[in-house]
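Q: only the shape, not the letters, is given here:
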């Protein structure tokens, strides 16, 4: 492999081909610490041309390639396996905002631009890029596109695939497809842009994107609401939609276990309500500078919810600081779980009408598998997505690890029975590739394998991610 390494150094420069274990270490373990691999090298190109040269070199030497963005994934999709034969292709140096067009509503960026910087580039021209994730300070737009990430604004603006108009992609043979067209209408054939969104680096390397940006929403009305049940939260969603219409931008749910972890481990976190509740909803309305009635709308919908028994109490943000404090209760959940101890993460989607029944039934099933297991449930009611995570019984991390397979199987079976999905917005990665194939029809799996063979016949692009070997 000496010749390959020399070729890679020639393509991107000596300083950007990492082979020393200490330099490579951060690139071969995922955010959860669950997936740890080995790499032949980590290569950090600075342009699409350099990406193409790296991909071409790997293709000609039949070297597996693992594209990587901010490495914030939760399912092992951006790290290599343990063989040490793969090249990790880190796009972290590709951070150029290429163009901003506020009139057309487009923003063109390199794939390595951090999500928070995409948001800032839109804000600089008084526009909004609405995707918002807990990892937005470190995840990259290329990774968001590759996994079809969701976030807290999906209810109003949709998943990542609804926020992209065009892509630039380096194909597995090193050719570059330039699809950076900001057209809203193009009926000239297959939608190749959408083919690569959500493909997790298995069909090519996304190097650039034309994104949609929207009018800014500087006005917000935000509340942390105590609700008696998931069923009540779903009913509250209907009330909020009736009152707020398109201004309803966020509708998040969290159980008391999740809030307790945040209060215990997040510095400065304070319970905004006096009496505890089993469930909470974070609801936010957003609008332009001209939308001055959001506070009144929020108060009216909450009053109707209390009268209908769908809400018990609410804390309404009275300023930016208070709004930030309420948001921290929701956004801190994932991080504090790691502090609490062993955790088992699940990212599922269910029909909204079935959320309550599914959640009510799931708890007793899991207690049979592992008595004392602590469900930490939160997510996006508006699109049916729950992060149904499990913390170990107190002081029994090893018990959770031992029961992980049975717990996961129980959750997946229940999701399949409800006609849901075992991956809502995190992708399949290595963690869920086999499970996803088991729950898909043979026709669906065959179609996916046919696409993979057509674009990557040698199976070198992110092998064992998203699709298992046939």
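A: The structure has been received and is ready for your questions. Given the structure is predicted, the values throughout are model-derived calculations rather than measurements.
Q: please make it C-alpha for all contacts and neighbour counts, starting now.
A: OK.
Q: so residue 239, which of the three states?
A: Three-state call for residue 239 (DSSP: H, G, I helix; E, B strand; the rest coil): helix.
Q: contacts only, for it.
A: Residues in contact with residue 239 (CA atoms under 8 Å, 6 or more residues apart in numbering) are 301, 304, 305.
Q: most neighbours among those, which one is it?
A: residue 305 (23 neighbours; other CA atoms under 10 Å).
Q: I'd say that residue and residue 234 touch.
A: No. With contact defined as CA atoms under 8 Å, residue 305 does not count as touching residue 234 (11.2 Å).
Q: what about residue 184, how many neighbours?
A: 9.
Q: can you tell me the SS state at the closest residue to residue 230 other than its chain neighbours?
A: In space, and not counting its chain neighbours, residue 230 is closest to residue 356: 4.9 Å by CA to CA, 6 or more residues apart in numbering. Following three-state DSSP, the label given to residue 356 is helix.
Q: residue 356 reaches residue 253, doesn't it?
A: No. If you go by CA under 8 Å, residue 356 and residue 253 don't touch, sitting 11.8 Å apart.
Q: show me the contacts for the residue nearest to the spatial centre of the chain.
A: Geometric centre of the chain, nearest residue: residue 149, 3.7 Å, by CA atoms, centre = their mean. The neighbours of residue 149, taking CA under 8 Å, 6+ apart as the test, are 159, 160, 425, 426, 427.
Q: let's bring in a second one:
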């Protein structure tokens, strides 16, 4: 375990860091540091003895080298939108926070190779906009895209709404620049789709949550802009009907299907209660809904023909109960707002117990039915806020208290609720973290759900790349 620094050693390190980044980019005042110490949900606040804001990879390397020499832990931080306490320090006050927000340059766009080289502090929405201005598409899309950074997206292997068509962050990255735990810069910014020259080092750092090194830049894949995009909301009787609809639409539309989101009726009722100005597409309520997004490389007519044919077949077969097809961009945005406002509606309604899980797509209906029944038996009247990316098997399976019950009082059951949900996830051969990561929040759960062999391999990698244990300690392992 890292020992606390004496005041004089603190001062020596602060002097070294100040010389690297400049006085205005070393924060020591508690009020100035405060925004970097709290998690996005506002439930947890850590401590640090400094916040450091380097301007480039060379400065990051020098900061890491100085901290390694002083045996001081480092907590890398991007947009601080994570949900598992992965980018905030613990309460010991031993660590520095290394924020990458000043590394915000788009270094290069190669239109012919369909790649973009960006720094880790670039905001995701800015990357999407830069790609669009170049006539191309960067398809990673998240609710937090206006504030999350690409370094954080890669460090957590973020998913989002277009994984079904384009894959998650790992699939969208060709190369990385990384500062190692020793303060060296690894230039792996290769814009290659084929490179079979040894171990895939890039893969180690994506999804590692800053525990092995600091991602400072990345080469991202770009795609042609679709000629047309259409959105539909389909009413369904059950999760099984949603799975049947997914299969039908995939068969008829193929790669044109870019998004397939599942939302329960309770989710939309929650959104309607908190955001009454948003659209109400159906006159009556239905048990489940699927939000479909189709993108066509050909034309609007082609996309419209595909989605109308698929939905028509689903209605005729009794898979779908009703459907609404957006006829304009504003209507499409309105339908997506229903999905995107579910987490906001949850937050406005009160605290709940959240789960970010993944399952084989074929097992999702049975999981929802069985896990929902188990939760009702243990906590009668609890509300299931179940929504997510059905197309890639990722559910946000959240549990709210019964009507009239206190939210704070219900949170005392979090461990028992987690045990029911996560044990069922394991029984269905799923994962307890799909796109949010592990961080500190789910670290101890890994011991229950990963084998000793797997954990030993992970610890061996950590020990090899970060032998001093200074990179984001207490996260994942």
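A: Looks like it arrived, so ask away. This is a predicted model, so every value here is computed, not measured.
Q: in the stretch 301-450 of structure 2, which spans are helices?
A: Using DSSP state H, counting those that start in this stretch, the helices found in the stretch 301-450 of structure 2 span residues 329-340, 342-349, 364-378, 407-410, 414-427, 443-449.
Q: and the fifth one, what does it pack against?
A: Packed against helix 414-427 of structure 2 by the contact rule (3 or more CA pairs under 8 Å, 6 or more residues apart in numbering; DSSP states H and E) you find helix 364-378.
Q: what span of structure 1 lines up against the helix it packs on?
A: Alignment of helix 364-378 of structure 2 against structure 1: residues 355-369, by TM-score structural alignment.
Q: over to stretch 96-103 of structure 2?
A: Under the criterion TM-score structural alignment, stretch 96-103 of structure 2 matches residues 87-94.
Q: try stretch 215-226 of structure 2
A: The aligned range for stretch 215-226 of structure 2 is 206-217, by TM-score structural alignment.
Q: and residue 412 of structure 1? What does it align with in structure 2?
A: In structure 2, residue 412 of structure 1 lands on residue 422 (TM-score structural alignment).
Q: skipping adjacent residues, who's closest to its match in space?
A: Closest to residue 422 of structure 2 by CA to CA, 6+ apart is residue 432, at 6.1 Å.
Q: that neighbour -> structure 1?
A: Using TM-score structural alignment, residue 432 of structure 2 lines up with residue 422 in structure 1.
Q: check whether that match really touches residue 347, as I assumed.
A: Yes. Counting by CA under 8 Å, residue 347 is a contact partner of residue 422 of structure 1 at 6.3 Å.
Q: gap between residue 339 of structure 2 and residue 266 of structure 2?
A: Distance from residue 339 of structure 2 to residue 266 of structure 2, counting by CA to CA, to the nearest Å: 12 Å.
Q: neighbour count: residue 422 and residue 347 of structure 1, which is higher?
A: residue 422 (26 against 20).
Q: wait, what's in contact with that one?
A: Contacts of residue 422 of structure 1 (CA under 8 Å, 6+ apart): 346, 347, 348, 349, 412, 415, 416, 436.
Q: hmm, try it at 7 Å
A: By CA atoms under 7 Å, 6 or more residues apart in numbering, the contact set of residue 422 of structure 1 is 347, 348, 349, 412, 415.
Q: residues near the fourth one, how many?
A: For residue 412 of structure 1, the tally of surrounding residues (other CA under 10 Å) stands at 21.
Q: what distance do you get for it to residue 342 of structure 1?
A: 20 Å.
Q: contacting residues around the residue nearest to residue 186 of structure 2 when sequence neighbours are not counted?
A: Spatial nearest neighbour of residue 186 of structure 2, chain neighbours left out: residue 178 (5.2 Å); criterion: CA to CA, 6+ apart. Counting by CA under 7 Å, 6+ apart, residue 178 of structure 2 touches 185, 186, 187, 213, 214, 215, 216.
Q: against residue 89 of structure 2, how distant is the fifth one?
A: Using CA to CA, residue 214 of structure 2 is found at 15 Å from residue 89 of structure 2.
Q: same check, this time on residue 412 of structure 2
A: Counting by CA to CA, the gap from residue 412 of structure 2 to residue 89 of structure 2 is 24 Å.
Q: higher neighbour count, these two?
A: Set residue 412 of structure 2 next to residue 89 and count neighbours by other CA under 10 Å: residue 89 wins out with 31 against 11.
Q: just give the nearest non-adjacent residue to the more buried one, would you?
A: Per CA to CA, 6+ apart, closest to residue 89 of structure 2 is residue 46, 5.1 Å.
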